[in-house]
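Peer 1: give me the fold of what follows.
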Amino acid sequence: MIKPDGSRGLALLLLCTAVFLDSMDLSLMGVALPAIGRDLSLSEGTLQWLVSGYAVTYGGFLLLGGRLADLLGRRRVFLVSLAVFAAASLVGGLLSEGWLLVVTRVVKGLAAALTAPAALSLITTTFTEGSQRNRALGLYALAGATGYSGGLIASGLLTEVSWRLVFFLPVPIALLVLIVAPTALPEGGRSDREGRKFDAVGAVAITAGVLSLVYALTESSLPAGAAAAVLLAGFVQIERRQRFPLVPLRVFRSRTVSGANLAALAWACATIGWQFAAVLYLQQVRGYDALATGLGIVPMGAAIMVTAKFTGRLIDRWGPGRTAAVGMVVQAAGILLFLRAGPDADYAGVLLPALVVHGVGNGLSFPSLNIAAVGALPDDQQGLASGLITSAVQIGAGIGVAVLASLMAAAGPGIDGYRIAFLAAGCFSLVGAALAHFGLRVRTRGTEAPAPA
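Peer 2: The predicted structure is shown next:
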């Protein structure tokens, strides 16, 4: 554990910067895709995989990444994976072959899947449980939430100059973190006892299962969905028989672990699904270009940042469950305000209030869910806790986008499809509020069901 407050603050800044990069890369490609396609004459399928390749590997390898952080050392996994992330970003900006660009995006997704849980578990083992850790996790969650919105804004600005800058943007930031991190981050040595075996069979099953599930949701593939069901069912059976399982199933007996992850899944269905529909609405219905779309989302990011400054205090007073529930109700209100949106909706009078309200709810709910999820497990399982909550968000994002895209397609062209999508996203958020309210009432580890030693 880092002793000096200044060193702790620097470590937190570096870890938040890394998760900001991971989240930003999820959205950076979205606005730049048309320019990439025109310049390199790429098919729509190849362009789709510039987004999906990152999302599928990021979501699929998170649990494995979290467990590797516990076994191999959190700082080591963090530094190596961030270096790979930076290298893949640099190479991607230099390439002009579509399939090679996709490969770099897949590599970056894998690197992000190792970086994110290592960073989160470094925070939870560096900061003392209570208000200190709550504030740190609130800033971490803020970095992740604003990274996605920041990616949309940066993509619009950079694409106006050159789409290659979208690939290059993470490189200098990641290199700066890599230069400072070795001396600023705690050693984060192996948390598990020497000699503990690694559950290789379980790792293959869960990684392949989640990869198949995210692919099925992203590509609407029924065979991939069936494969995911078989692999995930097989994983459960494997874990029941393993002496040293990758994911001890007993952790899900904890109402807090189960409740936080289910609520996070619903949160992602709502907010990521809504952002997908809202960006399409702004561009296809309102006629915004890439730059205007990015700038139009700035107020939501600002609302998230302002709200997150006070979220830690509310969690100390109310607990993460009540704070998350209130936040998701407010978030739902912001999403449902978009039902007023039409082909000629005024930005200041209709869209801006919805964006701000959504941002306030987002700033309350996301940090609370992260704090609840990691606070329910001991220090030697923080990589697992981090991998679970991040996986829940990624799977929820896939579900939300797939469901809302299907609803819009079924409704046909026009504003009605978007309104149905906004209504569905609001309902997802209300379901998450209920899950947080009823599932996150345990506030200390003392009442949690322990995982196997």
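
Peer 1: please count neighbours and contacts with C-alpha atoms only from this point.
Peer 2: Will do.

Peer 1: can you count the residues close to residue 198?
Peer 2: Using other CA atoms under 10 Å, residue 198 has 14 neighbouring residues.

Peer 1: how far off centre is the host helix or strand of residue 364?
Peer 2: Using DSSP states H and E, residue 364 sits in helix 352-375. Here helix 352-375 is found 13 Å from its chain centre; the criterion is CA atoms, centre = their mean, to the nearest Å.

Peer 1: in that helix, which residues are buried?
Peer 2: Going by neighbour count (16 or more other CA atoms under 10 Å), the buried part of helix 352-375 is 352-375.

Peer 1: packing partners of that helix?
Peer 2: Packed against helix 352-375 by the contact rule (3 or more CA pairs under 8 Å, 6 or more residues apart in numbering; DSSP states H and E) you find helix 131-159, helix 255-280, helix 298-318, helix 320-337, helix 382-411.

Peer 1: closest to residue 75 out of the ones you listed?
Peer 2: helix 382-411 (11.5 Å; CA to CA).

Peer 1: distance to residue 444 and mean neighbour count for the helices and strands packed on helix 352-375 - can I get that in TSV?
Peer 2: Output for the helices and strands packed on helix 352-375, formatted as TSV (distance: least, CA to CA, whole Å; neighbours: other CA atoms under 10 Å):
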stretch	distance to residue 444	mean neighbour count
helix 131-159	13	24
helix 255-280	10	26
helix 298-318	12	19
helix 320-337	11	27
helix 382-411	15	24
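
Peer 1: quick one: closest of the ones you listed to residue 227.
Peer 2: Comparing the helices and strands packed on helix 352-375 by CA to CA, helix 382-411 comes nearest, at 15.7 Å.

Peer 1: for the comparison step, fold the sequence that follows:
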Amino acid sequence: MNVETHTKREQMWVLGLAAVGSFMVVLDMLVVATALSAIHADLGASLQDLEWTVNAYSLSFAVLLMTAAALGDRFGRRRIFAAGLALFGLASAACALSPDVGTLIAARTVQGVGAAMIMPVALGLLNGAFPPERRGWAIGIYGSITALGVLLGPLLGGVVTQGLGWQWIFWLNVPIAAVAIPLVFTRVKEAFGPPARFDLPGLALVTLSAFGLTWGLVRGDRAGWSSAEILVAFVGGAVLLAGFAIWERRAPAPMLPLRLFRSRAFSAGNLAVFFLNASMTGAIFFMAQFQHEVAGHDSLVAGLALLPWGVAPSLLAPLAGSLADRIGERPLVAAGLALQTAGMAWISLAASTDVAYIQLALPMVLSGAGAALAIPASTKAVTSRVAPADIGKASGTFSTMRQLGGAFGVAVMAAVFASSGDYANPQAFSDGFVAAFGAAAILSVVGTLAGFALPSRAGQGVRAASTLDDMRSKTSTVRR
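Peer 2: Okay, here's the model as predicted:
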């Protein structure tokens, strides 16, 4: 076997295992949504308990993404990735075996920690394995498999819950993790970030800041946006974020060099994916409920109704990744978010208590196609322009922005929904739904503007900002 063939085989293993890990994480974010009613009946969970089965996972996931990326750079990305898979699998088994809702919420929290260890490190391994000229293609394949989690999550949740029981939505993760872990150790080379001091103060500041901001977003609708709890969470998170920025400017070995944000590609790409995920996550959240509250469907049919959103990303993401390699990221991100804007606005205008399903399915396909174009390109913009020494940091930042964007989108759309409607009857829900999707369209517009701010040529980016790290990257350690 020649060197080139061996290298490509190693790259395919990295791509496949990274995509499997990401698929598990995304699937588990959505699969629970259609099982909540069964969990309520079986465990006697209250509405607030059910919210925390979702929020506990989202909170620990969002808070620890940057921490996991830093640990991967320090102790080895392969090692942290495998540990994340193991923790995710064990926590999934604990979820399935939970005798009460308190245990389930605790297990979901640990599951979110495992997810945080998987996502940014998987992206770091992927970007490290492929050269810049092939990263767009690889990210497209990775994105299409990840999109299957979005496509299958609600559907699989409905099928498994009705056919086997809600516990099996968690048992499914265990054999996948068990098979993947030995393959990670035998097929993936170990990779480290540059040798440097561990930025413990920076790690503490960014973790606590993310906790405050995410807590405010996930609790705002329940506790009240003007309540002391939420104001303290937001103000505290903002102050800690400012402290993090000040510290990183003077830290001898910053975990997130602020010079990266001087790059239009890095800053605009992160901003674009933040608003893209805000719009899409909030839209999925409310569309699933629309199928229950207005259309009157059960969990299985509600899951099937969301399929149009996942079809286009599964089919188009590999093509979008290859196009990003050829024409650059700006046309794809801007056009993709413009399509997403059109889809969200279309749904807002069409929705009513007696709307035909096709009138919702077509704009779902349109907005899904937009996401399929924009996500691989924005990923490439953020992670492919940095020096090799910064890949882990860039991957952690990108993953954090995506997750915070999702929490932000649900919070914003929930607030808009509450101002115009409620759950009293189908008409009241439809009124709030229309307003919420108008907000989703506005979020997509902001993302479109961020897409236009990206550099126009693939060769531009952080080159000037990271020249020093290009030199230092030669000392980066890569071991088997």
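
Peer 1: what's the TM-score here?
Peer 2: The TM-score (TM-score structural alignment, normalised by the length of the first structure) is 0.95; 448 aligned residues with a CA RMSD of 1.6 Å.

Peer 1: what range in the second structure does the helix holding residue 364 of the first structure sit on?
Peer 2: With TM-score structural alignment applied, helix 352-375 of the first structure matches the range 361-384 in the second structure.

Peer 1: what of stretch 79-90 of the first structure?
Peer 2: Equivalent residues of stretch 79-90 of the first structure are located at 82-93 in the second structure, counting by TM-score structural alignment.

Peer 1: mean distance, that stretch to its aligned residues in the first structure?
Peer 2: Compared with the first structure after fitting, stretch 82-93 of the second structure deviates on average by 0.7 Å (mean CA distance after the TM-score superposition for the first structure).

Peer 1: so how far is that stretch off the chain centroid?
Peer 2: That offset, for stretch 82-93 of the second structure, works out to 18 Å (CA atoms, centre = their mean).

Peer 1: in that stretch, what counts as buried?
Peer 2: Those buried within stretch 82-93 of the second structure under the rule 16+ other CA under 10 Å are 82, 83, 84, 85, 86, 87, 88, 89, 90, 91, 92, 93.

Peer 1: now do the contacts for the second one.
Peer 2: Going back to what we said before, that points to residue 83 of the second structure. 114, 117 (CA atoms under 8 Å, 6 or more residues apart in numbering).

Peer 1: hang on, it is in a strand, isn't it?
Peer 2: No: under DSSP: H, G, I helix; E, B strand; the rest coil, residue 83 of the second structure sits outside any strand and is assigned helix.

Peer 1: tell me who's in contact with residue 294 of the first structure.
Peer 2: 152, 153, 154, 155, 156, 157.

Peer 1: with residue 393 of the second structure instead?
Peer 2: Taking CA under 8 Å, 6+ apart as the test, what residue 393 of the second structure contacts is 66, 69, 70, 255, 256.

Peer 1: a markdown table for those residues, including neighbour count, distance to residue 241 of the second structure and secondary structure?
Peer 2: Formatted as a markdown table, these follow (neighbours: other CA atoms under 10 Å; distance: CA to CA, whole Å; DSSP: H, G, I helix; E, B strand; the rest coil):
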| residue | neighbour count | distance to residue 241 of the second structure | secondary structure |
| --- | --- | --- | --- |
| 66 | 30 | 13 | helix |
| 69 | 33 | 18 | helix |
| 70 | 26 | 17 | helix |
| 255 | 25 | 14 | coil |
| 256 | 25 | 12 | coil |
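
Peer 1: for those residues, which ones persist in the first structure?
Peer 2: For the contacts of residue 393 of the second structure, the aligned pairs still in contact in the first structure (both residues aligned by TM-score structural alignment, their matches' CA atoms under 8 Å) are 66, 69, 70, 256.

Peer 1: the first one maps to what in the first structure?
Peer 2: Taking TM-score structural alignment, the alignment pairs residue 66 of the second structure with residue 63 from the first structure.

Peer 1: and residue 12 of the second structure, by the same measure?
Peer 2: Match for residue 12 of the second structure (TM-score structural alignment): residue 9.

Peer 1: just to revisit the earlier point, output the contacts of residue 393 of the second structure in JSON lines, with distance to residue 219 of the second structure appended to each entry.
Peer 2: What follows is these, written out as JSON lines (distance: CA to CA, whole Å):
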{"residue": "66", "distance to residue 219 of the second structure": "22"}
{"residue": "69", "distance to residue 219 of the second structure": "26"}
{"residue": "70", "distance to residue 219 of the second structure": "28"}
{"residue": "255", "distance to residue 219 of the second structure": "29"}
{"residue": "256", "distance to residue 219 of the second structure": "28"}
